[in-house]
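Visitor: Prediction below, plus the sequence it came from.
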Amino acid sequence: MRLLIVEDEQNIRDLLKLYLKKHFDITEADNGRDGLRLSLEQDFDFIILDMFMPEMDGLEVWRNLRIQKDTPILILTAQYSEELEEAGKEADTHYILKPFSPKNVAAHILQTLSLTGS
């Protein structure tokens, strides 16, 4: 299975990879623009998307991606917003507030994929 991590903080990407590398072939992007480009050019089974990033924020990436694909997304954010709640109501979009447990993130992703049959 293929996973895209779109997160500008290297230490968070490294932590997530540590918990997810045995389940996924992982691709990384450190800004929103590259994350959107990768997610549109390639097929991923799941995307982890940070909310506040350089070049393009997570909501903008999410909105543009949803026009063309319905890949399950987990949004990571340090701040709750109404827009985020709207995104959470969309099919296959969930969010987790930072700080987070990488073990819980991994469990959430694997459970989501097992429910969707991916």
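Guide: Everything's here; your move. If you're wondering where the values come from, they're calculated on a predicted model, not measured in any experiment.
Visitor: okay, CA-based contacts and neighbour counts for the rest of this
Guide: Fine.
Visitor: Residue 75 should be in a helix, yeah?
Guide: No. Per DSSP: H, G, I helix; E, B strand; the rest coil, residue 75 lies outside any helix segment and is strand.
Visitor: thought it was touching residue 46?
Guide: No. Residue 75 lies out of contact with residue 46 (C-alpha atoms under 8 Å); the separation is 11.0 Å.
Visitor: Could you check which of the two is surrounded by more residues?
Guide: Neighbour count, other C-alpha atoms under 10 Å: between residue 75 and residue 46, residue 46 has more, with 25 against 21.
Visitor: before we go on, here's another structure to hold up against the first:
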Amino acid sequence: MHLLVVEDNPSLLNTIVQFLSDEFEVDQANNGEDALYLAMKNIHDAIILDVMIPEIDGFEVLRKMRKEGIRIPVLFLTARDSLEDRVKGLDSGGDDYLVKPFQAAELKARIRALLRRSGSLTTDQTIRYRGIELSGKEREIIVEGEPIKLTAKQYELLEYLIQNKGAILTKEQIYDRIWGFESDTTIAIVEVFMHYLRKKLEPFGYHADIKTIRSVGYMLNDE
């Protein structure tokens, strides 16, 4: 699971990223402009968003996201604890609201609840597409009742495609999601891994479900 944490206090940001990193892949931003830029890539499973951040406040970041159709679940994390602020946060499209100070265990629990509700994290850690079943807990894959072996990146690539079936994913989105902004590989790696993933699925006929959108990216057929 891939999270974005937005917080302008360097110490708190570092603390949050550290305790989330043992369970999630975490990107970070410390101002509204950077937060909006990363959010618009639409590569995250959830966003933890402070309200009082420089340049653009958290409410406005979320408003712009929702206007552009970005439906990533958002948890507001803020010291503003008035009822008016809570209502404003939820009415602006936020999915949850946690007031500082907070306990790390509660933040993680709320993130997992957001992911379950959004479908990014199911209660049994399993996602399905036609005759394909991915077990997130064991990172196993069953195709038409037969277990097959995928590398870690191939698994993440197939998982990302299934989670976004019917939607076009650009090569940039896939690269940022699977390899990350700081990877020392190039975007060409996406085509290489897509080729090998199709090869693994070809005996079952599912390779044809992954469509190449010329000069843009890829799309997994909607069921």
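Guide: Perfect, thanks for sending it. Values in this document were obtained by computation on a predicted structure and should not be read as measured data.
Visitor: Tell me the residues of structure 1 aligned with the lengthiest helix in structure 2.
Guide: Criterion DSSP state H: the longest helix present in structure 2 is helix 104-118. Mapped onto structure 1 using TM-score structural alignment, helix 104-118 of structure 2 covers residues 102-116.
Visitor: Assign the residue nearest the centre of structure 1 to helix, strand or coil.
Guide: The residue lying closest to the centre of structure 1 (C-alpha atoms, centre = their mean) is residue 48, at 1.5 Å. The three-state label given to residue 48 of structure 1 by three-state DSSP is strand.
Visitor: any idea how far it is from residue 112 of structure 1?
Guide: Using C-alpha to C-alpha, to the nearest Å, one gets 13 Å for the distance from residue 48 of structure 1 to residue 112 of structure 1.
Visitor: re earlier: and the contacts of the match of helix 104-118 of structure 2?
Guide: Residues outside stretch 102-116 of structure 1 that contact it (C-alpha atoms under 8 Å, 6 or more residues apart in numbering) are 15-16, 19-20, 46, 74, 96.
Visitor: mind listing which of those are in strands?
Guide: Under the assignment DSSP state E, those contribute 46, 74, 96 to strands.
Visitor: where do the helices sit along structure 2?
Guide: In structure 2, the helices defined using DSSP H lie at 10-20, 32-39, 58-67, 83-91, 104-118, 152-163, 171-178, 189-201.
Visitor: Off-centre distance for the third one?
Guide: Taking C-alpha atoms, centre = their mean, to the nearest Å, one finds the center of helix 58-67 of structure 2 at 17 Å from the center of the full chain.
Visitor: tell me the angle of it relative to helix 32-39?
Guide: Counting by axes from the mean of the first three to the mean of the last three C-alpha atoms, to 10 degrees, helix 58-67 of structure 2 points 30 degrees away from the direction of helix 32-39.
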